[in-house]
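S.K.: model this:
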Amino acid sequence: MDFQLTEDQRDLRAGVRDLLAGRYGREALRASVDAGGAVDRGLWRELGEAGFFALRLPEAAGGVGLGLPEAVLVFEEAGRVLLPGPLVATHLAAGVVPGAAAGTAVVTAFDLGGGLVAHLAEADAVLGAAEPPAAEPLAGELPAGEPVRSADPLTPLHRVASPSAGDVSPYASSCVRTGALLTAALQVGSALRTVELAVRYAGEREQFGQPIGAFQAVKHLCAQMLVRAEVARTAVYAAAVTQDGAEIAGAKLLADEAAVLGARDCLQVHGGMGFTWEAEVHLHLKRAWVRAEQWRTAAEAEELLAAELLGSSA
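M.R.: Predicted structure coming up:
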């Protein structure tokens, strides 16, 4: 089976990368941090106009008419630049919540445990907010929430007395699978970006008269980062093609590991400089921590995989 990207898929990825490079560069990232991770409504609408949220909607419904393999390519690029906002939830809400596909509405979700909701204060709708849990993804009114401190300055959180993503079936069954896969794609993008940051810094920073990248320990760190990121990317791409629940769970596990460990290794390569606000490395680590808890945690993914393996051996 040929899993190589088609020319159209490569063009799609390049187009999204160019859009984000021009619209969400380093200065925009810093501005987002200063704004506490607030959603840039102008950029949100631009993403909607570019088809980011309506990518998988049928053309007859005003969408782009593509599938999950294309969606993971797009979300990978968003992960590379640490684009803030409930991207996955708004994408999932396209065609269901008015304005989501066009980017004129911001939709968040109960995709974190403990009743936590990201970007609640800016949201126009919340997926899975009905009480009791029902098939409808949109509640008539937004739930009230109490702000809580977030590990990631780009992901403001509120705690609300409503169900978590794991409780919102039957609608959420396929929703959680897709949400987990797209979140894994964001993690892969972040992991690949930290590889780039580590390699670049290792080539620039000098100790004992030579770049630190010449030292074996640093080479090994960068090599391990690359292997984890590429393995996770392969798993995410494959799961997007098969859309198998167990493969999606495995892809999320690998992507979370690649993003978290990759950011930690990147910090080690940077040394103390990586912990400063001048570097974006620590932002990748903090976002990776939050994403690892979204849609499907490691424990949930492991349970799903274990059940699949036990079922296959029965």
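S.K.: switch to C-alpha atoms for all contacts and neighbour counts from now on
M.R.: OK.
S.K.: Tell me how many other residues surround the closest residue to Asp124 other than its chain neighbours.
M.R.: The shortest distance from Asp124 to any non-neighbouring residue, by Cα to Cα, 6 or more residues apart in numbering, is to Val106 (5.4 Å). For Val106, the neighbour count with other Cα atoms under 10 Å is 28.
S.K.: Now do the contacts for Val106.
M.R.: Taking Cα atoms under 8 Å, 6 or more residues apart in numbering as the contact definition, Val106 lies against Trp44, Pro86, Thr90, Ala100, Glu122, Ala123, Asp124, Ala125.
S.K.: Quick one: residues contacting the closest residue to the third one other than its chain neighbours.
M.R.: Spelled out, that is Thr90. The shortest distance from Thr90 to any non-neighbouring residue, by Cα to Cα, 6+ apart, is to Val107 (4.7 Å). Contact analysis of Val107 by Cα under 8 Å, 6+ apart lists Pro86, Ala89, Thr90, Ala93, Ala100, Ala123, Asp124, Ala125, Val126, Leu127.
S.K.: One more, please, to line up against the first structure:
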Amino acid sequence: MDFRLTDDQRALRQGVRDLLAGRFGRDALRAALDRADRKGAGGGRADGKDATGGRADGCVLDRGLWRELGAAGFFALRLPEAGGGVGLGLPEAVLAFEEAGRVLLPGPLIATHLAAGAVPGAATGEVVVTSADGGPADGGLVEWLDEADVVLGDAGGAEPLVPVDPLTPLHRLPVTSGRPPGNGALRAARTPDRLLASLLTAAEQLGSAARTCEIAVQHARTREQFGRPIGAFQAVQHLCADMLARVEPARAAVYAASVTADPADIAAARLLADEAAVRGARDCLQVHGGMGFTWESDVHLHLKRAWVRTQRAGGATQSEEELADDLVAGTA
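M.R.: Sure thing, here's the model as predicted:
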């Protein structure tokens, strides 16, 4: 099977990259981070609120950017043209979300994209979040709950958390069924929206992993120690090579899963992409040394966002169970 991109797909990817570079480049990312830092400077508490009872995370969604994404067709990529959409398929959506992952684009992108066509206004800029990543029976995390125009599912009793990623506010859903978190996770993960959400999460992780690989290589070429670029040292070369060796198999798996939409393929893609994003960001930190952990660096932001994404539906445990079930079924 040939997974090389067509000319139209390459043009779409470049178009999304250009849009995001113009509207959410590094300066915009740092500005959003500074706004969140200032708003959350009142002193966070364990319950996710500041001393006055307000939100300690300080995250506010850029509604102007959100509407521009809607106008550009980001959320309506897979809707038919007759329904006001772009009329493209899952592979094209994966390319768009890969670009979103590269720039750490904030917001409930996946939930809003999946709601387009079913929730009025979602395709053009309404902010949609879903509690389906956990649900009252399982507990779980909900991203961007306070910014939602529409909440799908039951988010009653959700408690705010202090997020590890400063640009992803989180709420935790209560466990109300008496069952420990995670029961029934595999069955829930096989619903169509859960599968698509897991694949699009993998696409975001892939974009982030590719970007941290680029950042590491750029730094290795320009940062000098002992009168020579650090990229000349074998230990640094190995780190960069390992990052690339994780990115490319993840890319092949994510692209393949977008074509087949097979649950086992999606599970494999998610595992590879999660690993590439988390381990790649860690290796990128090592290439940067202590400066990678500083607030001025973007590397730690990729690691924190990658950690948050691993907690979404279809994460490591669910994906491993899906692949195990597929293997057992194949040998029965």
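S.K.: Translate Ala232 of the first structure into the numbering of the second structure.
M.R.: Structural alignment (TM-score structural alignment) places Ala232 of the first structure against Ala250 in the second structure.
S.K.: Can you report how many residues neighbour its match?
M.R.: Other residues close to Ala250 of the second structure by other Cα under 10 Å number 28.
S.K.: That one against Ile266, yeah?
M.R.: No. Using Cα atoms under 8 Å, Ala250 of the second structure makes no contact with Ile266, being 10.9 Å away.
S.K.: one step back: narrow the contacts of Val107 of the first structure to those in helices?
M.R.: By the criterion of DSSP state H, membership of the contacts of Val107 of the first structure in helices covers Ala89, Thr90, Ala93.
S.K.: what about the strands in the first structure?
M.R.: Along the first structure, counting by DSSP state E, strands occupy 107-109, 116-118, 125-127, 146-148, 157-159, 206-207, 210-211.
S.K.: Export those strands as CSV, with columns for distance to Gly62 of the first structure.
M.R.: CSV is the format used below for the strands of the first structure (distance: least, Cα to Cα, whole Å):
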stretch, distance to Gly62 of the first structure
strand 107-109, 19
strand 116-118, 28
strand 125-127, 21
strand 146-148, 36
strand 157-159, 32
strand 206-207, 53
strand 210-211, 52
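S.K.: Pull the number of nearby residues for Ala123 of the second structure.
M.R.: 29.
S.K.: Buried deepest among the strands of the first structure, which one?
M.R.: Ranked by average neighbour count under the criterion mean count of other Cα atoms under 10 Å, those are headed by strand 107-109 at a mean of 29.
S.K.: What's the average distance for that one when superposed on the second structure?
M.R.: Here the mean offset of strand 107-109 of the first structure against the second structure after fitting is 3.6 Å, by mean Cα distance after the TM-score superposition for the first structure.
S.K.: And Ala89 of the first structure, what's its match in the second structure?
M.R.: Mapped onto the second structure by TM-score structural alignment, Ala89 of the first structure lines up with Ala111.
S.K.: Map Arg312 of the second structure onto the first structure.
M.R.: Match for Arg312 of the second structure (TM-score structural alignment): Gln294.
S.K.: Quick one: residues contacting the residue most central in space within the second structure.
M.R.: Taking Cα atoms, centre = their mean, the centroid of the second structure lies closest to Glu204, which sits 4.3 Å from it. By Cα under 8 Å, 6+ apart, the residues touching Glu204 of the second structure are Phe97, Glu98, Glu99, Ala100, Gly101, Arg102.
S.K.: can we see that at 6 Å?
M.R.: Phe97, Glu98, Gly101 (Cα atoms under 6 Å, 6 or more residues apart in numbering).
S.K.: So what's the residue count around the last one?
M.R.: Spelled out, that is Gly101 of the second structure. Gly101 of the second structure: 27 surrounding residues under other Cα under 10 Å.
S.K.: The second one too?
M.R.: As a burial measure, the neighbour count of Glu98 of the second structure was computed by other Cα under 10 Å and equals 28.
S.K.: Per the alignment, it pairs with which residue of the first structure?
M.R.: Using TM-score structural alignment, the equivalent of Glu98 of the second structure in the first structure is Glu76.
S.K.: isn't that match right next to Gly189, touching?
M.R.: Yes. Here Glu76 of the first structure reaches Gly189: they are 4.3 Å apart, a contact under Cα atoms under 6 Å.
S.K.: Helices of the stretch 201-314 of the first structure, residue ranges please.
M.R.: With helices called from DSSP state H, counting those that start in this stretch, the stretch 201-314 of the first structure shows them at 216-242, 245-270, 281-291, 298-313.
S.K.: got those as JSON lines, with distance to Ala38 of the first structure columns?
M.R.: Listed next are those as JSON lines, based on distance: least, Cα to Cα, whole Å:
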{"stretch": "helix 216-242", "distance to Ala38 of the first structure": "28"}
{"stretch": "helix 245-270", "distance to Ala38 of the first structure": "23"}
{"stretch": "helix 281-291", "distance to Ala38 of the first structure": "15"}
{"stretch": "helix 298-313", "distance to Ala38 of the first structure": "28"}
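S.K.: Pick the most buried one from the ones you listed.
M.R.: For these, where neighbours mean mean count of other Cα under 10 Å, the stretch averaging the most is helix 245-270, with a mean of 25.
S.K.: Read off where that helix ends up in the second structure.
M.R.: Counting by TM-score structural alignment, helix 245-270 of the first structure falls onto residues 263-288 of the second structure.
S.K.: compared with the first structure, how much does that stretch deviate?
M.R.: So stretch 263-288 of the second structure averages 0.2 Å relative to the first structure (mean Cα distance after the TM-score superposition for the first structure).
S.K.: start and end residues in the second structure for stretch 44-60 of the first structure, please.
M.R.: The counterpart of stretch 44-60 of the first structure in the second structure, using TM-score structural alignment, spans residues 66-82.
S.K.: Quickly note the distance from Met1 of the first structure to Leu73 of the first structure.
M.R.: 19 Å (Cα to Cα, to the nearest Å).
S.K.: and which of the contacts of Val107 of the first structure is nearest to Leu57 of the first structure?
M.R.: Ala93 (10.3 Å; Cα to Cα).
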